[in-house]
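>>> A structural model of the following input is requested.
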Amino acid sequence: MKSSEEHRKYLIVFGDSFSSVGNRGEQPKFLANWYTRFSNGPVWPEYLAHDGGFALIDFAVGGAVTNNKFIESQTGIKSQLADVLGQVSLYKSIFRGKFSPSSLQDDVVVIEIGTNDIFPVYERVFGGSVDLINYSNETVKSTISALESLIKFGYKNFVVTDTPNLSNMPVFGKLDQKALDSLDDYVRMTNKKLEIARAALETKYSSEVNYIRTVSFYDIYKTIPTMDLKKLLDTTAICDPNMPLGENAIYSKRSDSDSYFCVDGAHPSTRVHALLSSVFLETLRTGNVHISKEVIEKLVNDNEIRKVGSEDNRLYNENSLKTGNLNVEEYTIETTQLHVGKLVGRKDSHALHFKWHSASGQFHPHFEH
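So this is what the prediction gives:
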């Protein structure tokens, strides 16, 4: 927890390095660029929590996939990191039976996952031995399973992201056009399936949820590179053309990191994260946002995105550059477990129709006389 202000609306985030604020402990220095964030400053959940008036509970883990067991069965690569199913399972085990139903009405759950089902295992997935249709189906199935379990937990407001346009990422820049086209075909196929499944899930639970919306990372990542980056974001390029890429590359802090869309081979700068957050915030306010050049330009201007940077940032306090602490009330997996009582008690002190029963360890309906 970093901010002295306490909020009763929670933003709960599950995902990978695009969303993580530090859940891997000893992270590799070449990825943990800014106090355990995979960027050069705050990341989108922190901007969204700050601007939307939420306390942030972030269970996202850098390197996470949708389903460890399935990915291992297809690629032979075993991960010790919590996949999105594991993140959700852990969250539910921590809070099961502790929140009254009425206290969850204004909370928002975001699931951002899928990139690492491809990113670190690209050669094995596209090497010819993996059934890409089945692989895509399982990615979507695991994401929907995570969403459905959180609906049954009691949450009512959801946002899910699709997979970014990976073929635009610097890390894939050495692939030939045929390989890039195949990668893009796969991502678009998976995203289409996810959107169909999301809509079906929203229909299935229409009487139980307020919404299940989509933020299209794919459309954002596909559209921005076609725009004038200098005019739009005051950046000079997608990435530094001299930046080292590959497993052994070391990315050290640099003074010109705000000049690029990506701070490494895949991860966006904090300025881009602020833009991503503005899309999320608009999605919460008005519904799914159709991404276009005009929409992006408006969000950049309305939210003064060009003023956001790694050194000067509206989320910073006087100690942020020395500590990584922000003007955001936020919790990692570890700090969530340390503050369960406070997180539960704060919300349910205002839940008028439920009372805590210590014997059962749950809330039960309570009628005032």
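>>> use CA for all of it now, contacts and neighbours both
Fine.
>>> If you count neighbours, what's buried in stretch 137-148?
Neighbour counts over stretch 137-148 (16 or more other C-alpha atoms under 10 Å) mark 138, 139, 140, 141, 142, 143, 144, 145, 146, 147, 148 as buried.
>>> Kindly apply the preceding question to stretch 45-65 instead.
For stretch 45-65, by 16+ other C-alpha under 10 Å, it's 45-50, 52-65.
>>> Tell me which other helices or strands the helix or strand harbouring residue 122 touches.
Secondary structure assignment for residue 122, by DSSP states H and E: helix 122-125. Helices and strands touching helix 122-125, by 3 or more C-alpha pairs under 8 Å, 6 or more residues apart in numbering; DSSP states H and E, are helix 68-75.
>>> is it true that residue 252 touches residue 33?
Yes - the pair formed by residue 252 and residue 33 meets the contact definition of C-alpha atoms under 8 Å, at 7.2 Å.
>>> Of those two, which one has the most company?
Set residue 252 next to residue 33 and count neighbours by other C-alpha atoms under 10 Å: residue 33 wins out with 20 against 13.
>>> C-terminal to the helix holding residue 122, what's the next element?
helix 132-153.
>>> To compare against the first, here's the next sequence to fold:
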Amino acid sequence: MRGHNRVVLNPNNMRVALLVFVLLLGNLPMEVEATSGRAITAEIVISDFVWDSDDDILVEVYVSGAPFNRDITLEWELSDKNGMIESDVITFRMGGSTHIVQFNLSEFYRGGTYHDISVDVSLDSTVVSDNFPFTVLRNSLLESASNLVVFGDSLSDMGNGNNSAIVSVIFSSPPYWQGRFSNGPVWIEHISDSYGLTTTFGDATAAGDNRAFGGSQTGQGYAYLTLPNVGTQINNYLANVQSSFTNSDVIFLWAGGNDFLYGTGNPDLISQNMASHIRALEAAGATRFVVANLPPLELTPEGASRSAQQQATMASDVVTYNTKLAQEVNNLSTSLNLDITLIDAWSIFNQIVNNADHVGITNTQDQACTGGSSVPLVPLPICGTGATIVSNVDEYLFFDKAHPTATMHKIIGKFAVMNIGDDDTDGDGVIDSLDDCDWTHDPSTVNSDGCDWSQQDEDMDGVSNSDDDCLGTNPGFDVDDYGCADYQKDTDGDGLTDDVDPCPNDVPGNDHDYDGCIDLVDSDDDNDGILDESDSCPLGLVGVHSQDFDQDGCHDDEDLDDDQDGLSDEDEDIAGSDPFDVDTDDDGVWDGQDAFPTDPEEWKDSDLDGYGDNSDAFPYDESEWTDSDYDDVGDNSDKFPTDPTEWDDSDLDGIGDNSDECPFTPGDSIFPKGCPDRDGDGFSDDLDEFPDDVNDWVDSDSDGYGDNNDAFPSDASEWLDSDSDGYGDNQDVFPTDETEWLDSDFDGCGDNSDAFPLDSTECVDSDLDGVGDNSDPWPDDPREWMDSDFDGVGDNSDFDPFDASETKDTDGDGVGDNEDMWPLDSSKKRDSDGDGVADSEDSFPNNAGMSSWVGPFVSLVIFGGIITTVIFYLKKINKQPSAEEEWATERPLEAPSFEDWK
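Below you'll find the model as predicted:
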């Protein structure tokens, strides 16, 4: 129980144990006042935090520390956010050190959700108080459905995501429960239970009506390449499970959270996607939908991990999305004539955060599980294998960074059921709008108007059955407040209706013969034809009678002594005598004078001991009448009435004085007989070496330990073998360990389990590598036991065990990774000139300006070309052209031939 607001998670077991404890204490003689140092405490215990409006809630108040035999007052008050609903005062007295005061809350729901029950326990001027917050949701009547079909993300996923390639890498149960993204059933499962249906999950071509998939987003396609988005979920379902829906199918849609946390975060696009999903389902025949908007994602641990600006943007976008989603849902409901219930998850979440204590939640910010494995580069807000879970997970709102706990899922489910169905506050199966009777008590007799038998008016006289004293009044008669017409009334209350009562206005009084007239005015009260003044039994049997044995005016059945023999009929019945025979046993003595009226052998009892004088062994001693053993001592005073050798027991120990070795000292020893034997082992205290130990009487080795309990009765140096290993505790180095008794090297480890029994510095070799854990830097790794260069890497796996700066050579090129500028490329090692080109590829490894022959070669070629051109030109200008060359270079286009030109 948490503080004083604790839910008893297993109420039956705790209640039984506590009641047994209280009963045991109640049997102890505690008739004293409490001391001034004892503090009175009061604690309210209710078995749950969330209730339905038609529930009957048992409230238990555990009061401790109060005194006995004092009147204690407990005042309780029930209230909701609108004020007090009802209250009461209970006075009690303590029945034990802890007293439980119980009372029930029922038929109190007034429309409020969050309630408080508070108590004040007072004694004199001392007042202690306690308060218990809880939640009540209006009971809801769901329209029948044949099937629930679910599409969405991890909030509704019952196992699909657990089978995915990405999620299954780190997703495991535990910490998650049976494939759910929580530690228990998710919200949709609670809704299925309320419908009385069973929903199974499935993906792709598999069967199953819950298609929700952890990590999915709205729209078509796949998230992270493998997680089907809602549109793909719908397509797969229609293609592989059923291609159409009926009016008895209810479609559940809840998605969009991943879009904001890891997707586009575009309110317009996400709301349009949801609308398109509804249209696609409607096209397949779906008419009934339950759609949930998004909670304030910025308040999840995942959202809270973002920057302040990101949180503000996310909060605003979610509100925008919820507004647009509501508009889309309203438009689709109207245009397509659909029945769509919109679950306001945003408001539900905020209500829970603001009233967390009313649902048993103490932490609304942190995640209950942390750590575990993860998938690199994939932002999954879940805890992986090996995660740590808080001990009070049921008091957390969030199980991981984005998903509710099973507690929160149950609450969401209950809120959703309340919104989906029609109000049925009293849970009688008739919705409030058609219910004419509040708080029906007997649902088995409820009619279509919501009224049980007691609330109905069968004879239609305007008075309900429970208040009608005259059910079945004929139509047309006026009735009083008790439902009785004049012909049904009994004005004087004598059991006769006024129309047949000869004395209809009698004052209250006895009416022996029930003739309608009280005895005071009736002259023949028993109506036997004899007036009361002449009747010995005026209030006798009613009616005329003829049997009167003694003719005294009373019927024999009412005559106290029918034969007037002095012995009443009642006594005759007890004695077995004949009430119509004055001397039943014919011994000459009338029954009234005969002490034994049915025994012809007896008629007198002088000592009035109930035994006739003729057979009484002691006729004048009222205390004795039999001597069974004929020892002249009456059985009543004979301590041993069937033993003629014994009759007295002076010490009252059950052993006759004649055979008692200690006749004046009570005792029950066997050896010798009748002497004190404190420990009851049969040996008298004088002979018993252990007079106060029932298990021992002899100590053969005189070591102070009796033979029966001495593990070594013949060895005075040993008497105990605690671990039963055959070695006495005095010489056993390990007296409580049956597997050890010797420690040769005095290291505290027994030789049997000591891996090094002769080496006091070593005891354990956990990895069995032949090197003790104390000197083994890696006691759990059989492959390592030494670190020569103290670099934290064992010599066996260290690339250079004597160089602390190098531990690995990843590319196997003989140069350690720290020195190797290319640790993953075995063809490259060093860069002597620091030009970024490995020496193995650098034609000039010591010249940072050059790394290959390509540059110089190109420069040389260019330089050669320039030199050649210059030389050619110089030669040309210094050469005199021939006449033919001059003609070839200078002739115009229309020049004559060379011969003509020449």
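>>> Which positions in the helix holding residue 122 of the first structure come out as buried?
Buried residues in helix 122-125 of the first structure (16+ other C-alpha under 10 Å): residue 125.
>>> returning to that earlier point: which one of the buried residues of stretch 137-148 of the first structure is nearest residue 337 of the first structure?
Residue 337 of the first structure lies nearest to residue 146 out of these, by C-alpha to C-alpha, at 20.4 Å.
>>> Quick check: the aligned residue for the closest one in the second structure?
Matched to the second structure by TM-score structural alignment, residue 146 of the first structure sits across from residue 277.
>>> Read off where stretch 106-115 of the first structure ends up in the second structure.
By TM-score structural alignment, stretch 106-115 of the first structure lines up with residues 248-257 in the second structure.
>>> The matching stretch: which residues count as buried?
249, 250, 251, 252, 253, 254, 255, 256, 257.
>>> Which stretches in the stretch 201-350 of the first structure count as helices?
For the stretch 201-350 of the first structure, applying DSSP state H, counting those that start in this stretch gives helices covering 217-223, 229-233, 270-286, 293-302, 320-323, 333-338, 340-348.
>>> Return the subset of the buried residues of stretch 248-257 of the second structure lying in helices.
residue 257 (DSSP state H).
>>> The first structure: matching residues for the longest strand along the second structure?
Criterion DSSP state E: the longest strand present in the second structure is strand 126-137. Alignment of strand 126-137 of the second structure against the first structure: no match, by TM-score structural alignment.
>>> again with stretch 286-301 of the second structure
The aligned range for stretch 286-301 of the second structure in the first structure is 155-170, by TM-score structural alignment.
>>> Next, the distance between the ends of that stretch.
In stretch 155-170 of the first structure, first residue to last residue: 37 Å (C-alpha to C-alpha, to the nearest Å).
>>> on that earlier part again, could you check the angle the longest strand of the second structure makes with helix 406-420?
60 degrees (axes from the mean of the first three to the mean of the last three C-alpha atoms, to 10 degrees).
>>> For the first structure, which segments count as strands?
With DSSP E as the criterion, the first structure has strands spanning 10-15, 55-58, 108-112, 157-161, 211-215, 330-331, 354-357, 362-365.
>>> For residue 80 of the first structure, find the nearest of the ones you listed.
strand 10-15 (15.0 Å).
>>> The second structure: matching residues for that closest one?
Alignment of strand 10-15 of the first structure against the second structure: residues 147-152, by TM-score structural alignment.
>>> Please identify the buried residues of that stretch?
In stretch 147-152 of the second structure, residues buried by neighbour count (16+ other C-alpha under 10 Å) are 147, 148, 149, 150, 151, 152.
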